[in-house]
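J.: the amino acid sequence is not available; the structure is as follows:
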């Protein structure tokens, strides 16, 4: 595989990582674009991209880190001065709440890197990555609880998500297997978070269901799908939070943490 082909295959997932760090598709994509421009202007970093996905994420960290504290969040905030007040406030919170912990957690859960790979990306030791992940998990456990709507048509996955959500101290305000059920549930019980599958029982789309719901009011959404690359094309508005099936529970927990953090 050529370097350009490798980059094309890995870039959608780097964009997912950047938007999870920032809570915003726009801000995350700005970070990735700026990082790629810096990488392509540096011959050494450019050559390193041929080494694969770990090298791409490492180059992203190297180009986007804030020199004062090594936090990607700092660079994101510096870039995002022209974005909305909500995102600026979120960036400020991100800087204050252990950004290194969040990076380590996302890299080892949502992005599925090993501690050794995450250590190479972050420029630290593997043991430090594990310590940061443990701290991030404690932060998740301390979050305020909310009510959750689960849109999922596979019974076993639905049960798994119900157990996971409950274990985090959140309430389940309802479940739905179709677009119609999902919208009806939201009108009766306004959730604080939505977990949504893409393909639903009657052939309807979870994307359409969420679009209907968001027309009623703002609520963070985490999409769960077996085909994330179909949504991370850059051709249209994309989910900020996207979990790949089959998922690990830690991945869903990390995504819930990100979504509630930016709520």
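T.: Cool, got the structure. Model, not experiment: these values are computed from the prediction.
J.: can we go C-alpha only for contacts and neighbour counts from here?
T.: Fine.
J.: what ranges do the helices span in the stretch 151-263 of the chain?
T.: Applying DSSP state H, counting those that start in this stretch to the stretch 151-263 of the chain gives helices spanning 155-167, 179-188, 206-214, 249-261.
J.: reformat these as CSV; add mean neighbour count and distance to residue 90.
T.: Below are these laid out as CSV (neighbours: other CA atoms under 10 Å; distance: least, CA to CA, whole Å):
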stretch, mean neighbour count, distance to residue 90
helix 155-167, 15, 24
helix 179-188, 16, 26
helix 206-214, 18, 20
helix 249-261, 20, 8
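J.: select, out of these, the one closest to residue 129.
T.: helix 249-261 (15.0 Å; CA to CA).
J.: compute the inter-axis angle for that closest one and helix 155-167.
T.: 60 degrees (axes from the mean of the first three to the mean of the last three CA atoms, to 10 degrees).
J.: among the helices of the stretch 151-263 of the chain, which is nearest residue 131?
T.: Using CA to CA, the nearest of the helices of the stretch 151-263 of the chain to residue 131 is helix 249-261, at 15.4 Å.
J.: quick one: the helices of the stretch 151-263 of the chain as TSV, columns for distance to residue 243 too.
T.: Below are the helices of the stretch 151-263 of the chain laid out as TSV (distance: least, CA to CA, whole Å):
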stretch	distance to residue 243
helix 155-167	12
helix 179-188	19
helix 206-214	14
helix 249-261	7
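J.: to residue 77, which of these lies closest?
T.: Using CA to CA, the helices of the stretch 151-263 of the chain put helix 249-261 closest to residue 77, at 15.8 Å.
J.: residue 20 against residue 243, yeah?
T.: No: Residue 20 is beyond contact range of residue 243, at 10.8 Å (criterion: CA atoms under 8 Å).
J.: residues touching residue 25, list them.
T.: 19, 238, 239, 240 (CA atoms under 8 Å, 6 or more residues apart in numbering).
J.: go on, residue 32?
T.: Taking CA under 8 Å, 6+ apart, one finds 14, 15, 18, 60 in contact with residue 32.
J.: hold the first one in mind and look at this next one:
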């Protein structure tokens, strides 16, 4: 009887946290397919050996800890440079290769997934002091690596101003602020951005997703960060979905981390068939 009830309970615990593991894995790898592959490998490992899921920790910490064991055992891979790779993609991989090991992981766990320093230490299986050191180092390394031009697609004036302030303070230039799909496409045509930061619901009931599709069709692959109050709707793994996603309400550190991460990856193609 206990065995019968244990399986559904574990499945429910994991299922509740799985969308957020996908979000983290996609941001870590810069790609939906790669991120979802690591998330799937995590589930397979737990199914094969349920003892690796630590029930003494919170379900989220336990799940992410299994993920990290797999991630570490694979060497936390950074793709090698292709001889035909150029521009932002080449710069991204060059910078990634120079980063101190585990810094990006710690930063994403803290800012995007909102783990405490103590929880990060448990997930990464390091001392809490080491987790704090990795966070401090990550902030400096990531923000110093790449700067560029950012298009903001956001219909709420206060939020748009806040986003502009955050990314400008990071050293990035703002190419414009769009309130509608048409505005976004027009602004991207006037000056091609290096990154797009997009809300999903826009002023005239148009879609930030559609705006991004239009921009990508015209300008090719660009890193994109979506902002939404309903992140779980874009983390199902059932269709092309974004690699970089910020939940509303967001914090400044979340935006800074997501922007720094996304600027590394020009191969990201959110919601692009």
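T.: Perfect, I can see it now. Remember, it's a predicted structure, so these values are computed and weren't measured experimentally.
J.: ok so, going back, of the helices of the stretch 151-263 of structure 1, which is nearest residue 132 of structure 1?
T.: Once the helices of the stretch 151-263 of structure 1 are compared by CA to CA, helix 249-261 is nearest, at 13.1 Å.
J.: which residues does the residue opposite residue 31 of structure 1 in structure 2 once aligned contact?
T.: Counting by TM-score structural alignment, residue 31 of structure 1 lines up with residue 38 in structure 2. If you count contacts by CA under 8 Å, 6+ apart, residue 38 of structure 2 has them with 25, 67, 70, 71.
J.: can you say which helix or strand has residue 38 of structure 2 in it?
T.: helix 32-48 (DSSP states H and E).
J.: next helix or strand past that helix?
T.: helix 59-73.
J.: check the mean deviation of that next one from structure 1.
T.: Taken over the aligned residues, the distance from helix 59-73 of structure 2 to structure 1 averages 1.2 Å (mean CA distance after the TM-score superposition for structure 1).
J.: what residues of the helix or strand following that helix count as buried?
T.: Using DSSP H and E, the helix or strand that follows helix 59-73 of structure 2 in sequence is helix 87-98. Using 16 or more other CA atoms under 10 Å as the test for burial, helix 87-98 of structure 2 gives 88, 89, 90, 91, 92, 93, 94, 95, 96.
J.: same thing with stretch 42-51 of structure 1?
T.: Within stretch 42-51 of structure 1, the residues scored as buried using 16+ other CA under 10 Å are 45, 46, 48, 49, 50.
J.: one more: stretch 115-134 of structure 2?
T.: 115, 117, 119-124, 128, 130-132, 134.
J.: what does it correspond to over in structure 1?
T.: Taking TM-score structural alignment, stretch 115-134 of structure 2 hits residues 113-132 over in structure 1.
J.: residue in structure 1 paired with residue 257 of structure 2?
T.: Looks like residue 257 of structure 2 aligns to residue 254 there (TM-score structural alignment).
J.: separation between its match and residue 4 of structure 1?
T.: Residue 254 of structure 1 sits at a distance of 30 Å from residue 4 of structure 1 (criterion: CA to CA, to the nearest Å).
J.: where's residue 158 of structure 1 relative to residue 248 of structure 1, distance?
T.: Residue 158 of structure 1 is 14 Å from residue 248 of structure 1, by CA to CA.
J.: please tell me which residues of structure 2 the longest helix along structure 1 aligns onto.
T.: When structure 1 is parsed with DSSP state H, its longest helix is helix 3-22. Mapping helix 3-22 of structure 1 onto structure 2 (TM-score structural alignment) gives residues 10-29.
J.: am I right that residue 12 of structure 1 is in contact with residue 233?
T.: Yes: Residue 12 of structure 1 is within contact range of residue 233, at 7.0 Å (criterion: CA under 8 Å).
J.: which of those two has more residues huddled nearby?
T.: Under the neighbour definition other CA atoms under 10 Å, residue 12 of structure 1 and residue 233 were set side by side, and residue 12 has more, 18 against 12.
J.: let me see the contact set for the more buried one.
T.: Counting by CA under 8 Å, 6+ apart, residue 12 of structure 1 has contacts 229, 232, 233.
J.: switch the cut-off to 6 Å
T.: residue 232 (CA atoms under 6 Å, 6 or more residues apart in numbering).
J.: next: residue 104 of structure 1.
T.: 129, 133 are the contacts of residue 104 of structure 1 under CA under 6 Å, 6+ apart.
J.: and it, how far from residue 62 of structure 1?
T.: Taking CA to CA, one finds residue 104 of structure 1 at 15 Å from residue 62 of structure 1.
J.: same thing with residue 263 of structure 1?
T.: In terms of CA to CA, residue 263 of structure 1 sits 28 Å off from residue 62 of structure 1.
J.: what of residue 10 of structure 1?
T.: If you go by CA to CA, the gap between residue 10 of structure 1 and residue 62 of structure 1 works out to 17 Å.
J.: which of the two has more residues huddled nearby?
T.: residue 62 (20 against 17).
J.: tell me the counterpart of that one in structure 2.
T.: So, by TM-score structural alignment, residue 62 of structure 1 is matched to residue 69.
J.: any idea how far the nearest residue to that match once chain neighbours are set aside lies from residue 114 of structure 2?
T.: Leaving aside its sequence neighbours, residue 69 of structure 2 sits nearest to residue 124 (CA to CA, 6 or more residues apart in numbering; 8.0 Å). Per CA to CA, residue 124 of structure 2 is found 15 Å from residue 114 of structure 2.
J.: same question, residue 21 of structure 2
T.: 12 Å.
J.: neighbour count winner among these two?
T.: The residue with more neighbours, out of residue 21 of structure 2 and residue 114, is residue 21; 25 against 13, by other CA under 10 Å.
J.: thinking again about what came up before, let's have the contacts of residue 32 of structure 1 in CSV, adding distance to residue 152 of structure 1.
T.: What follows is the contacts of residue 32 of structure 1, written out as CSV (distance: CA to CA, whole Å):
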residue, distance to residue 152 of structure 1
14, 26
15, 25
18, 26
60, 34
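J.: ok, so of those residues, who is nearest residue 178 of structure 1?
T.: Checking the contacts of residue 32 of structure 1 one by one against residue 178 of structure 1 (CA to CA), the nearest turns out to be residue 15, at 29.0 Å.
J.: re earlier: looking at structure 1, which of the contacts of residue 38 of structure 2 hold up?
T.: Contacts conserved in structure 1 for the contacts of residue 38 of structure 2, using both residues aligned by TM-score structural alignment, their matches' CA atoms under 8 Å: 25, 71.
J.: out of the contacts of residue 38 of structure 2, flag the one nearest to residue 214 of structure 2.
T.: Distances from residue 214 of structure 2 to these, taken by CA to CA, are shortest for residue 25, at 26.1 Å.
J.: all good on my end, thank you.
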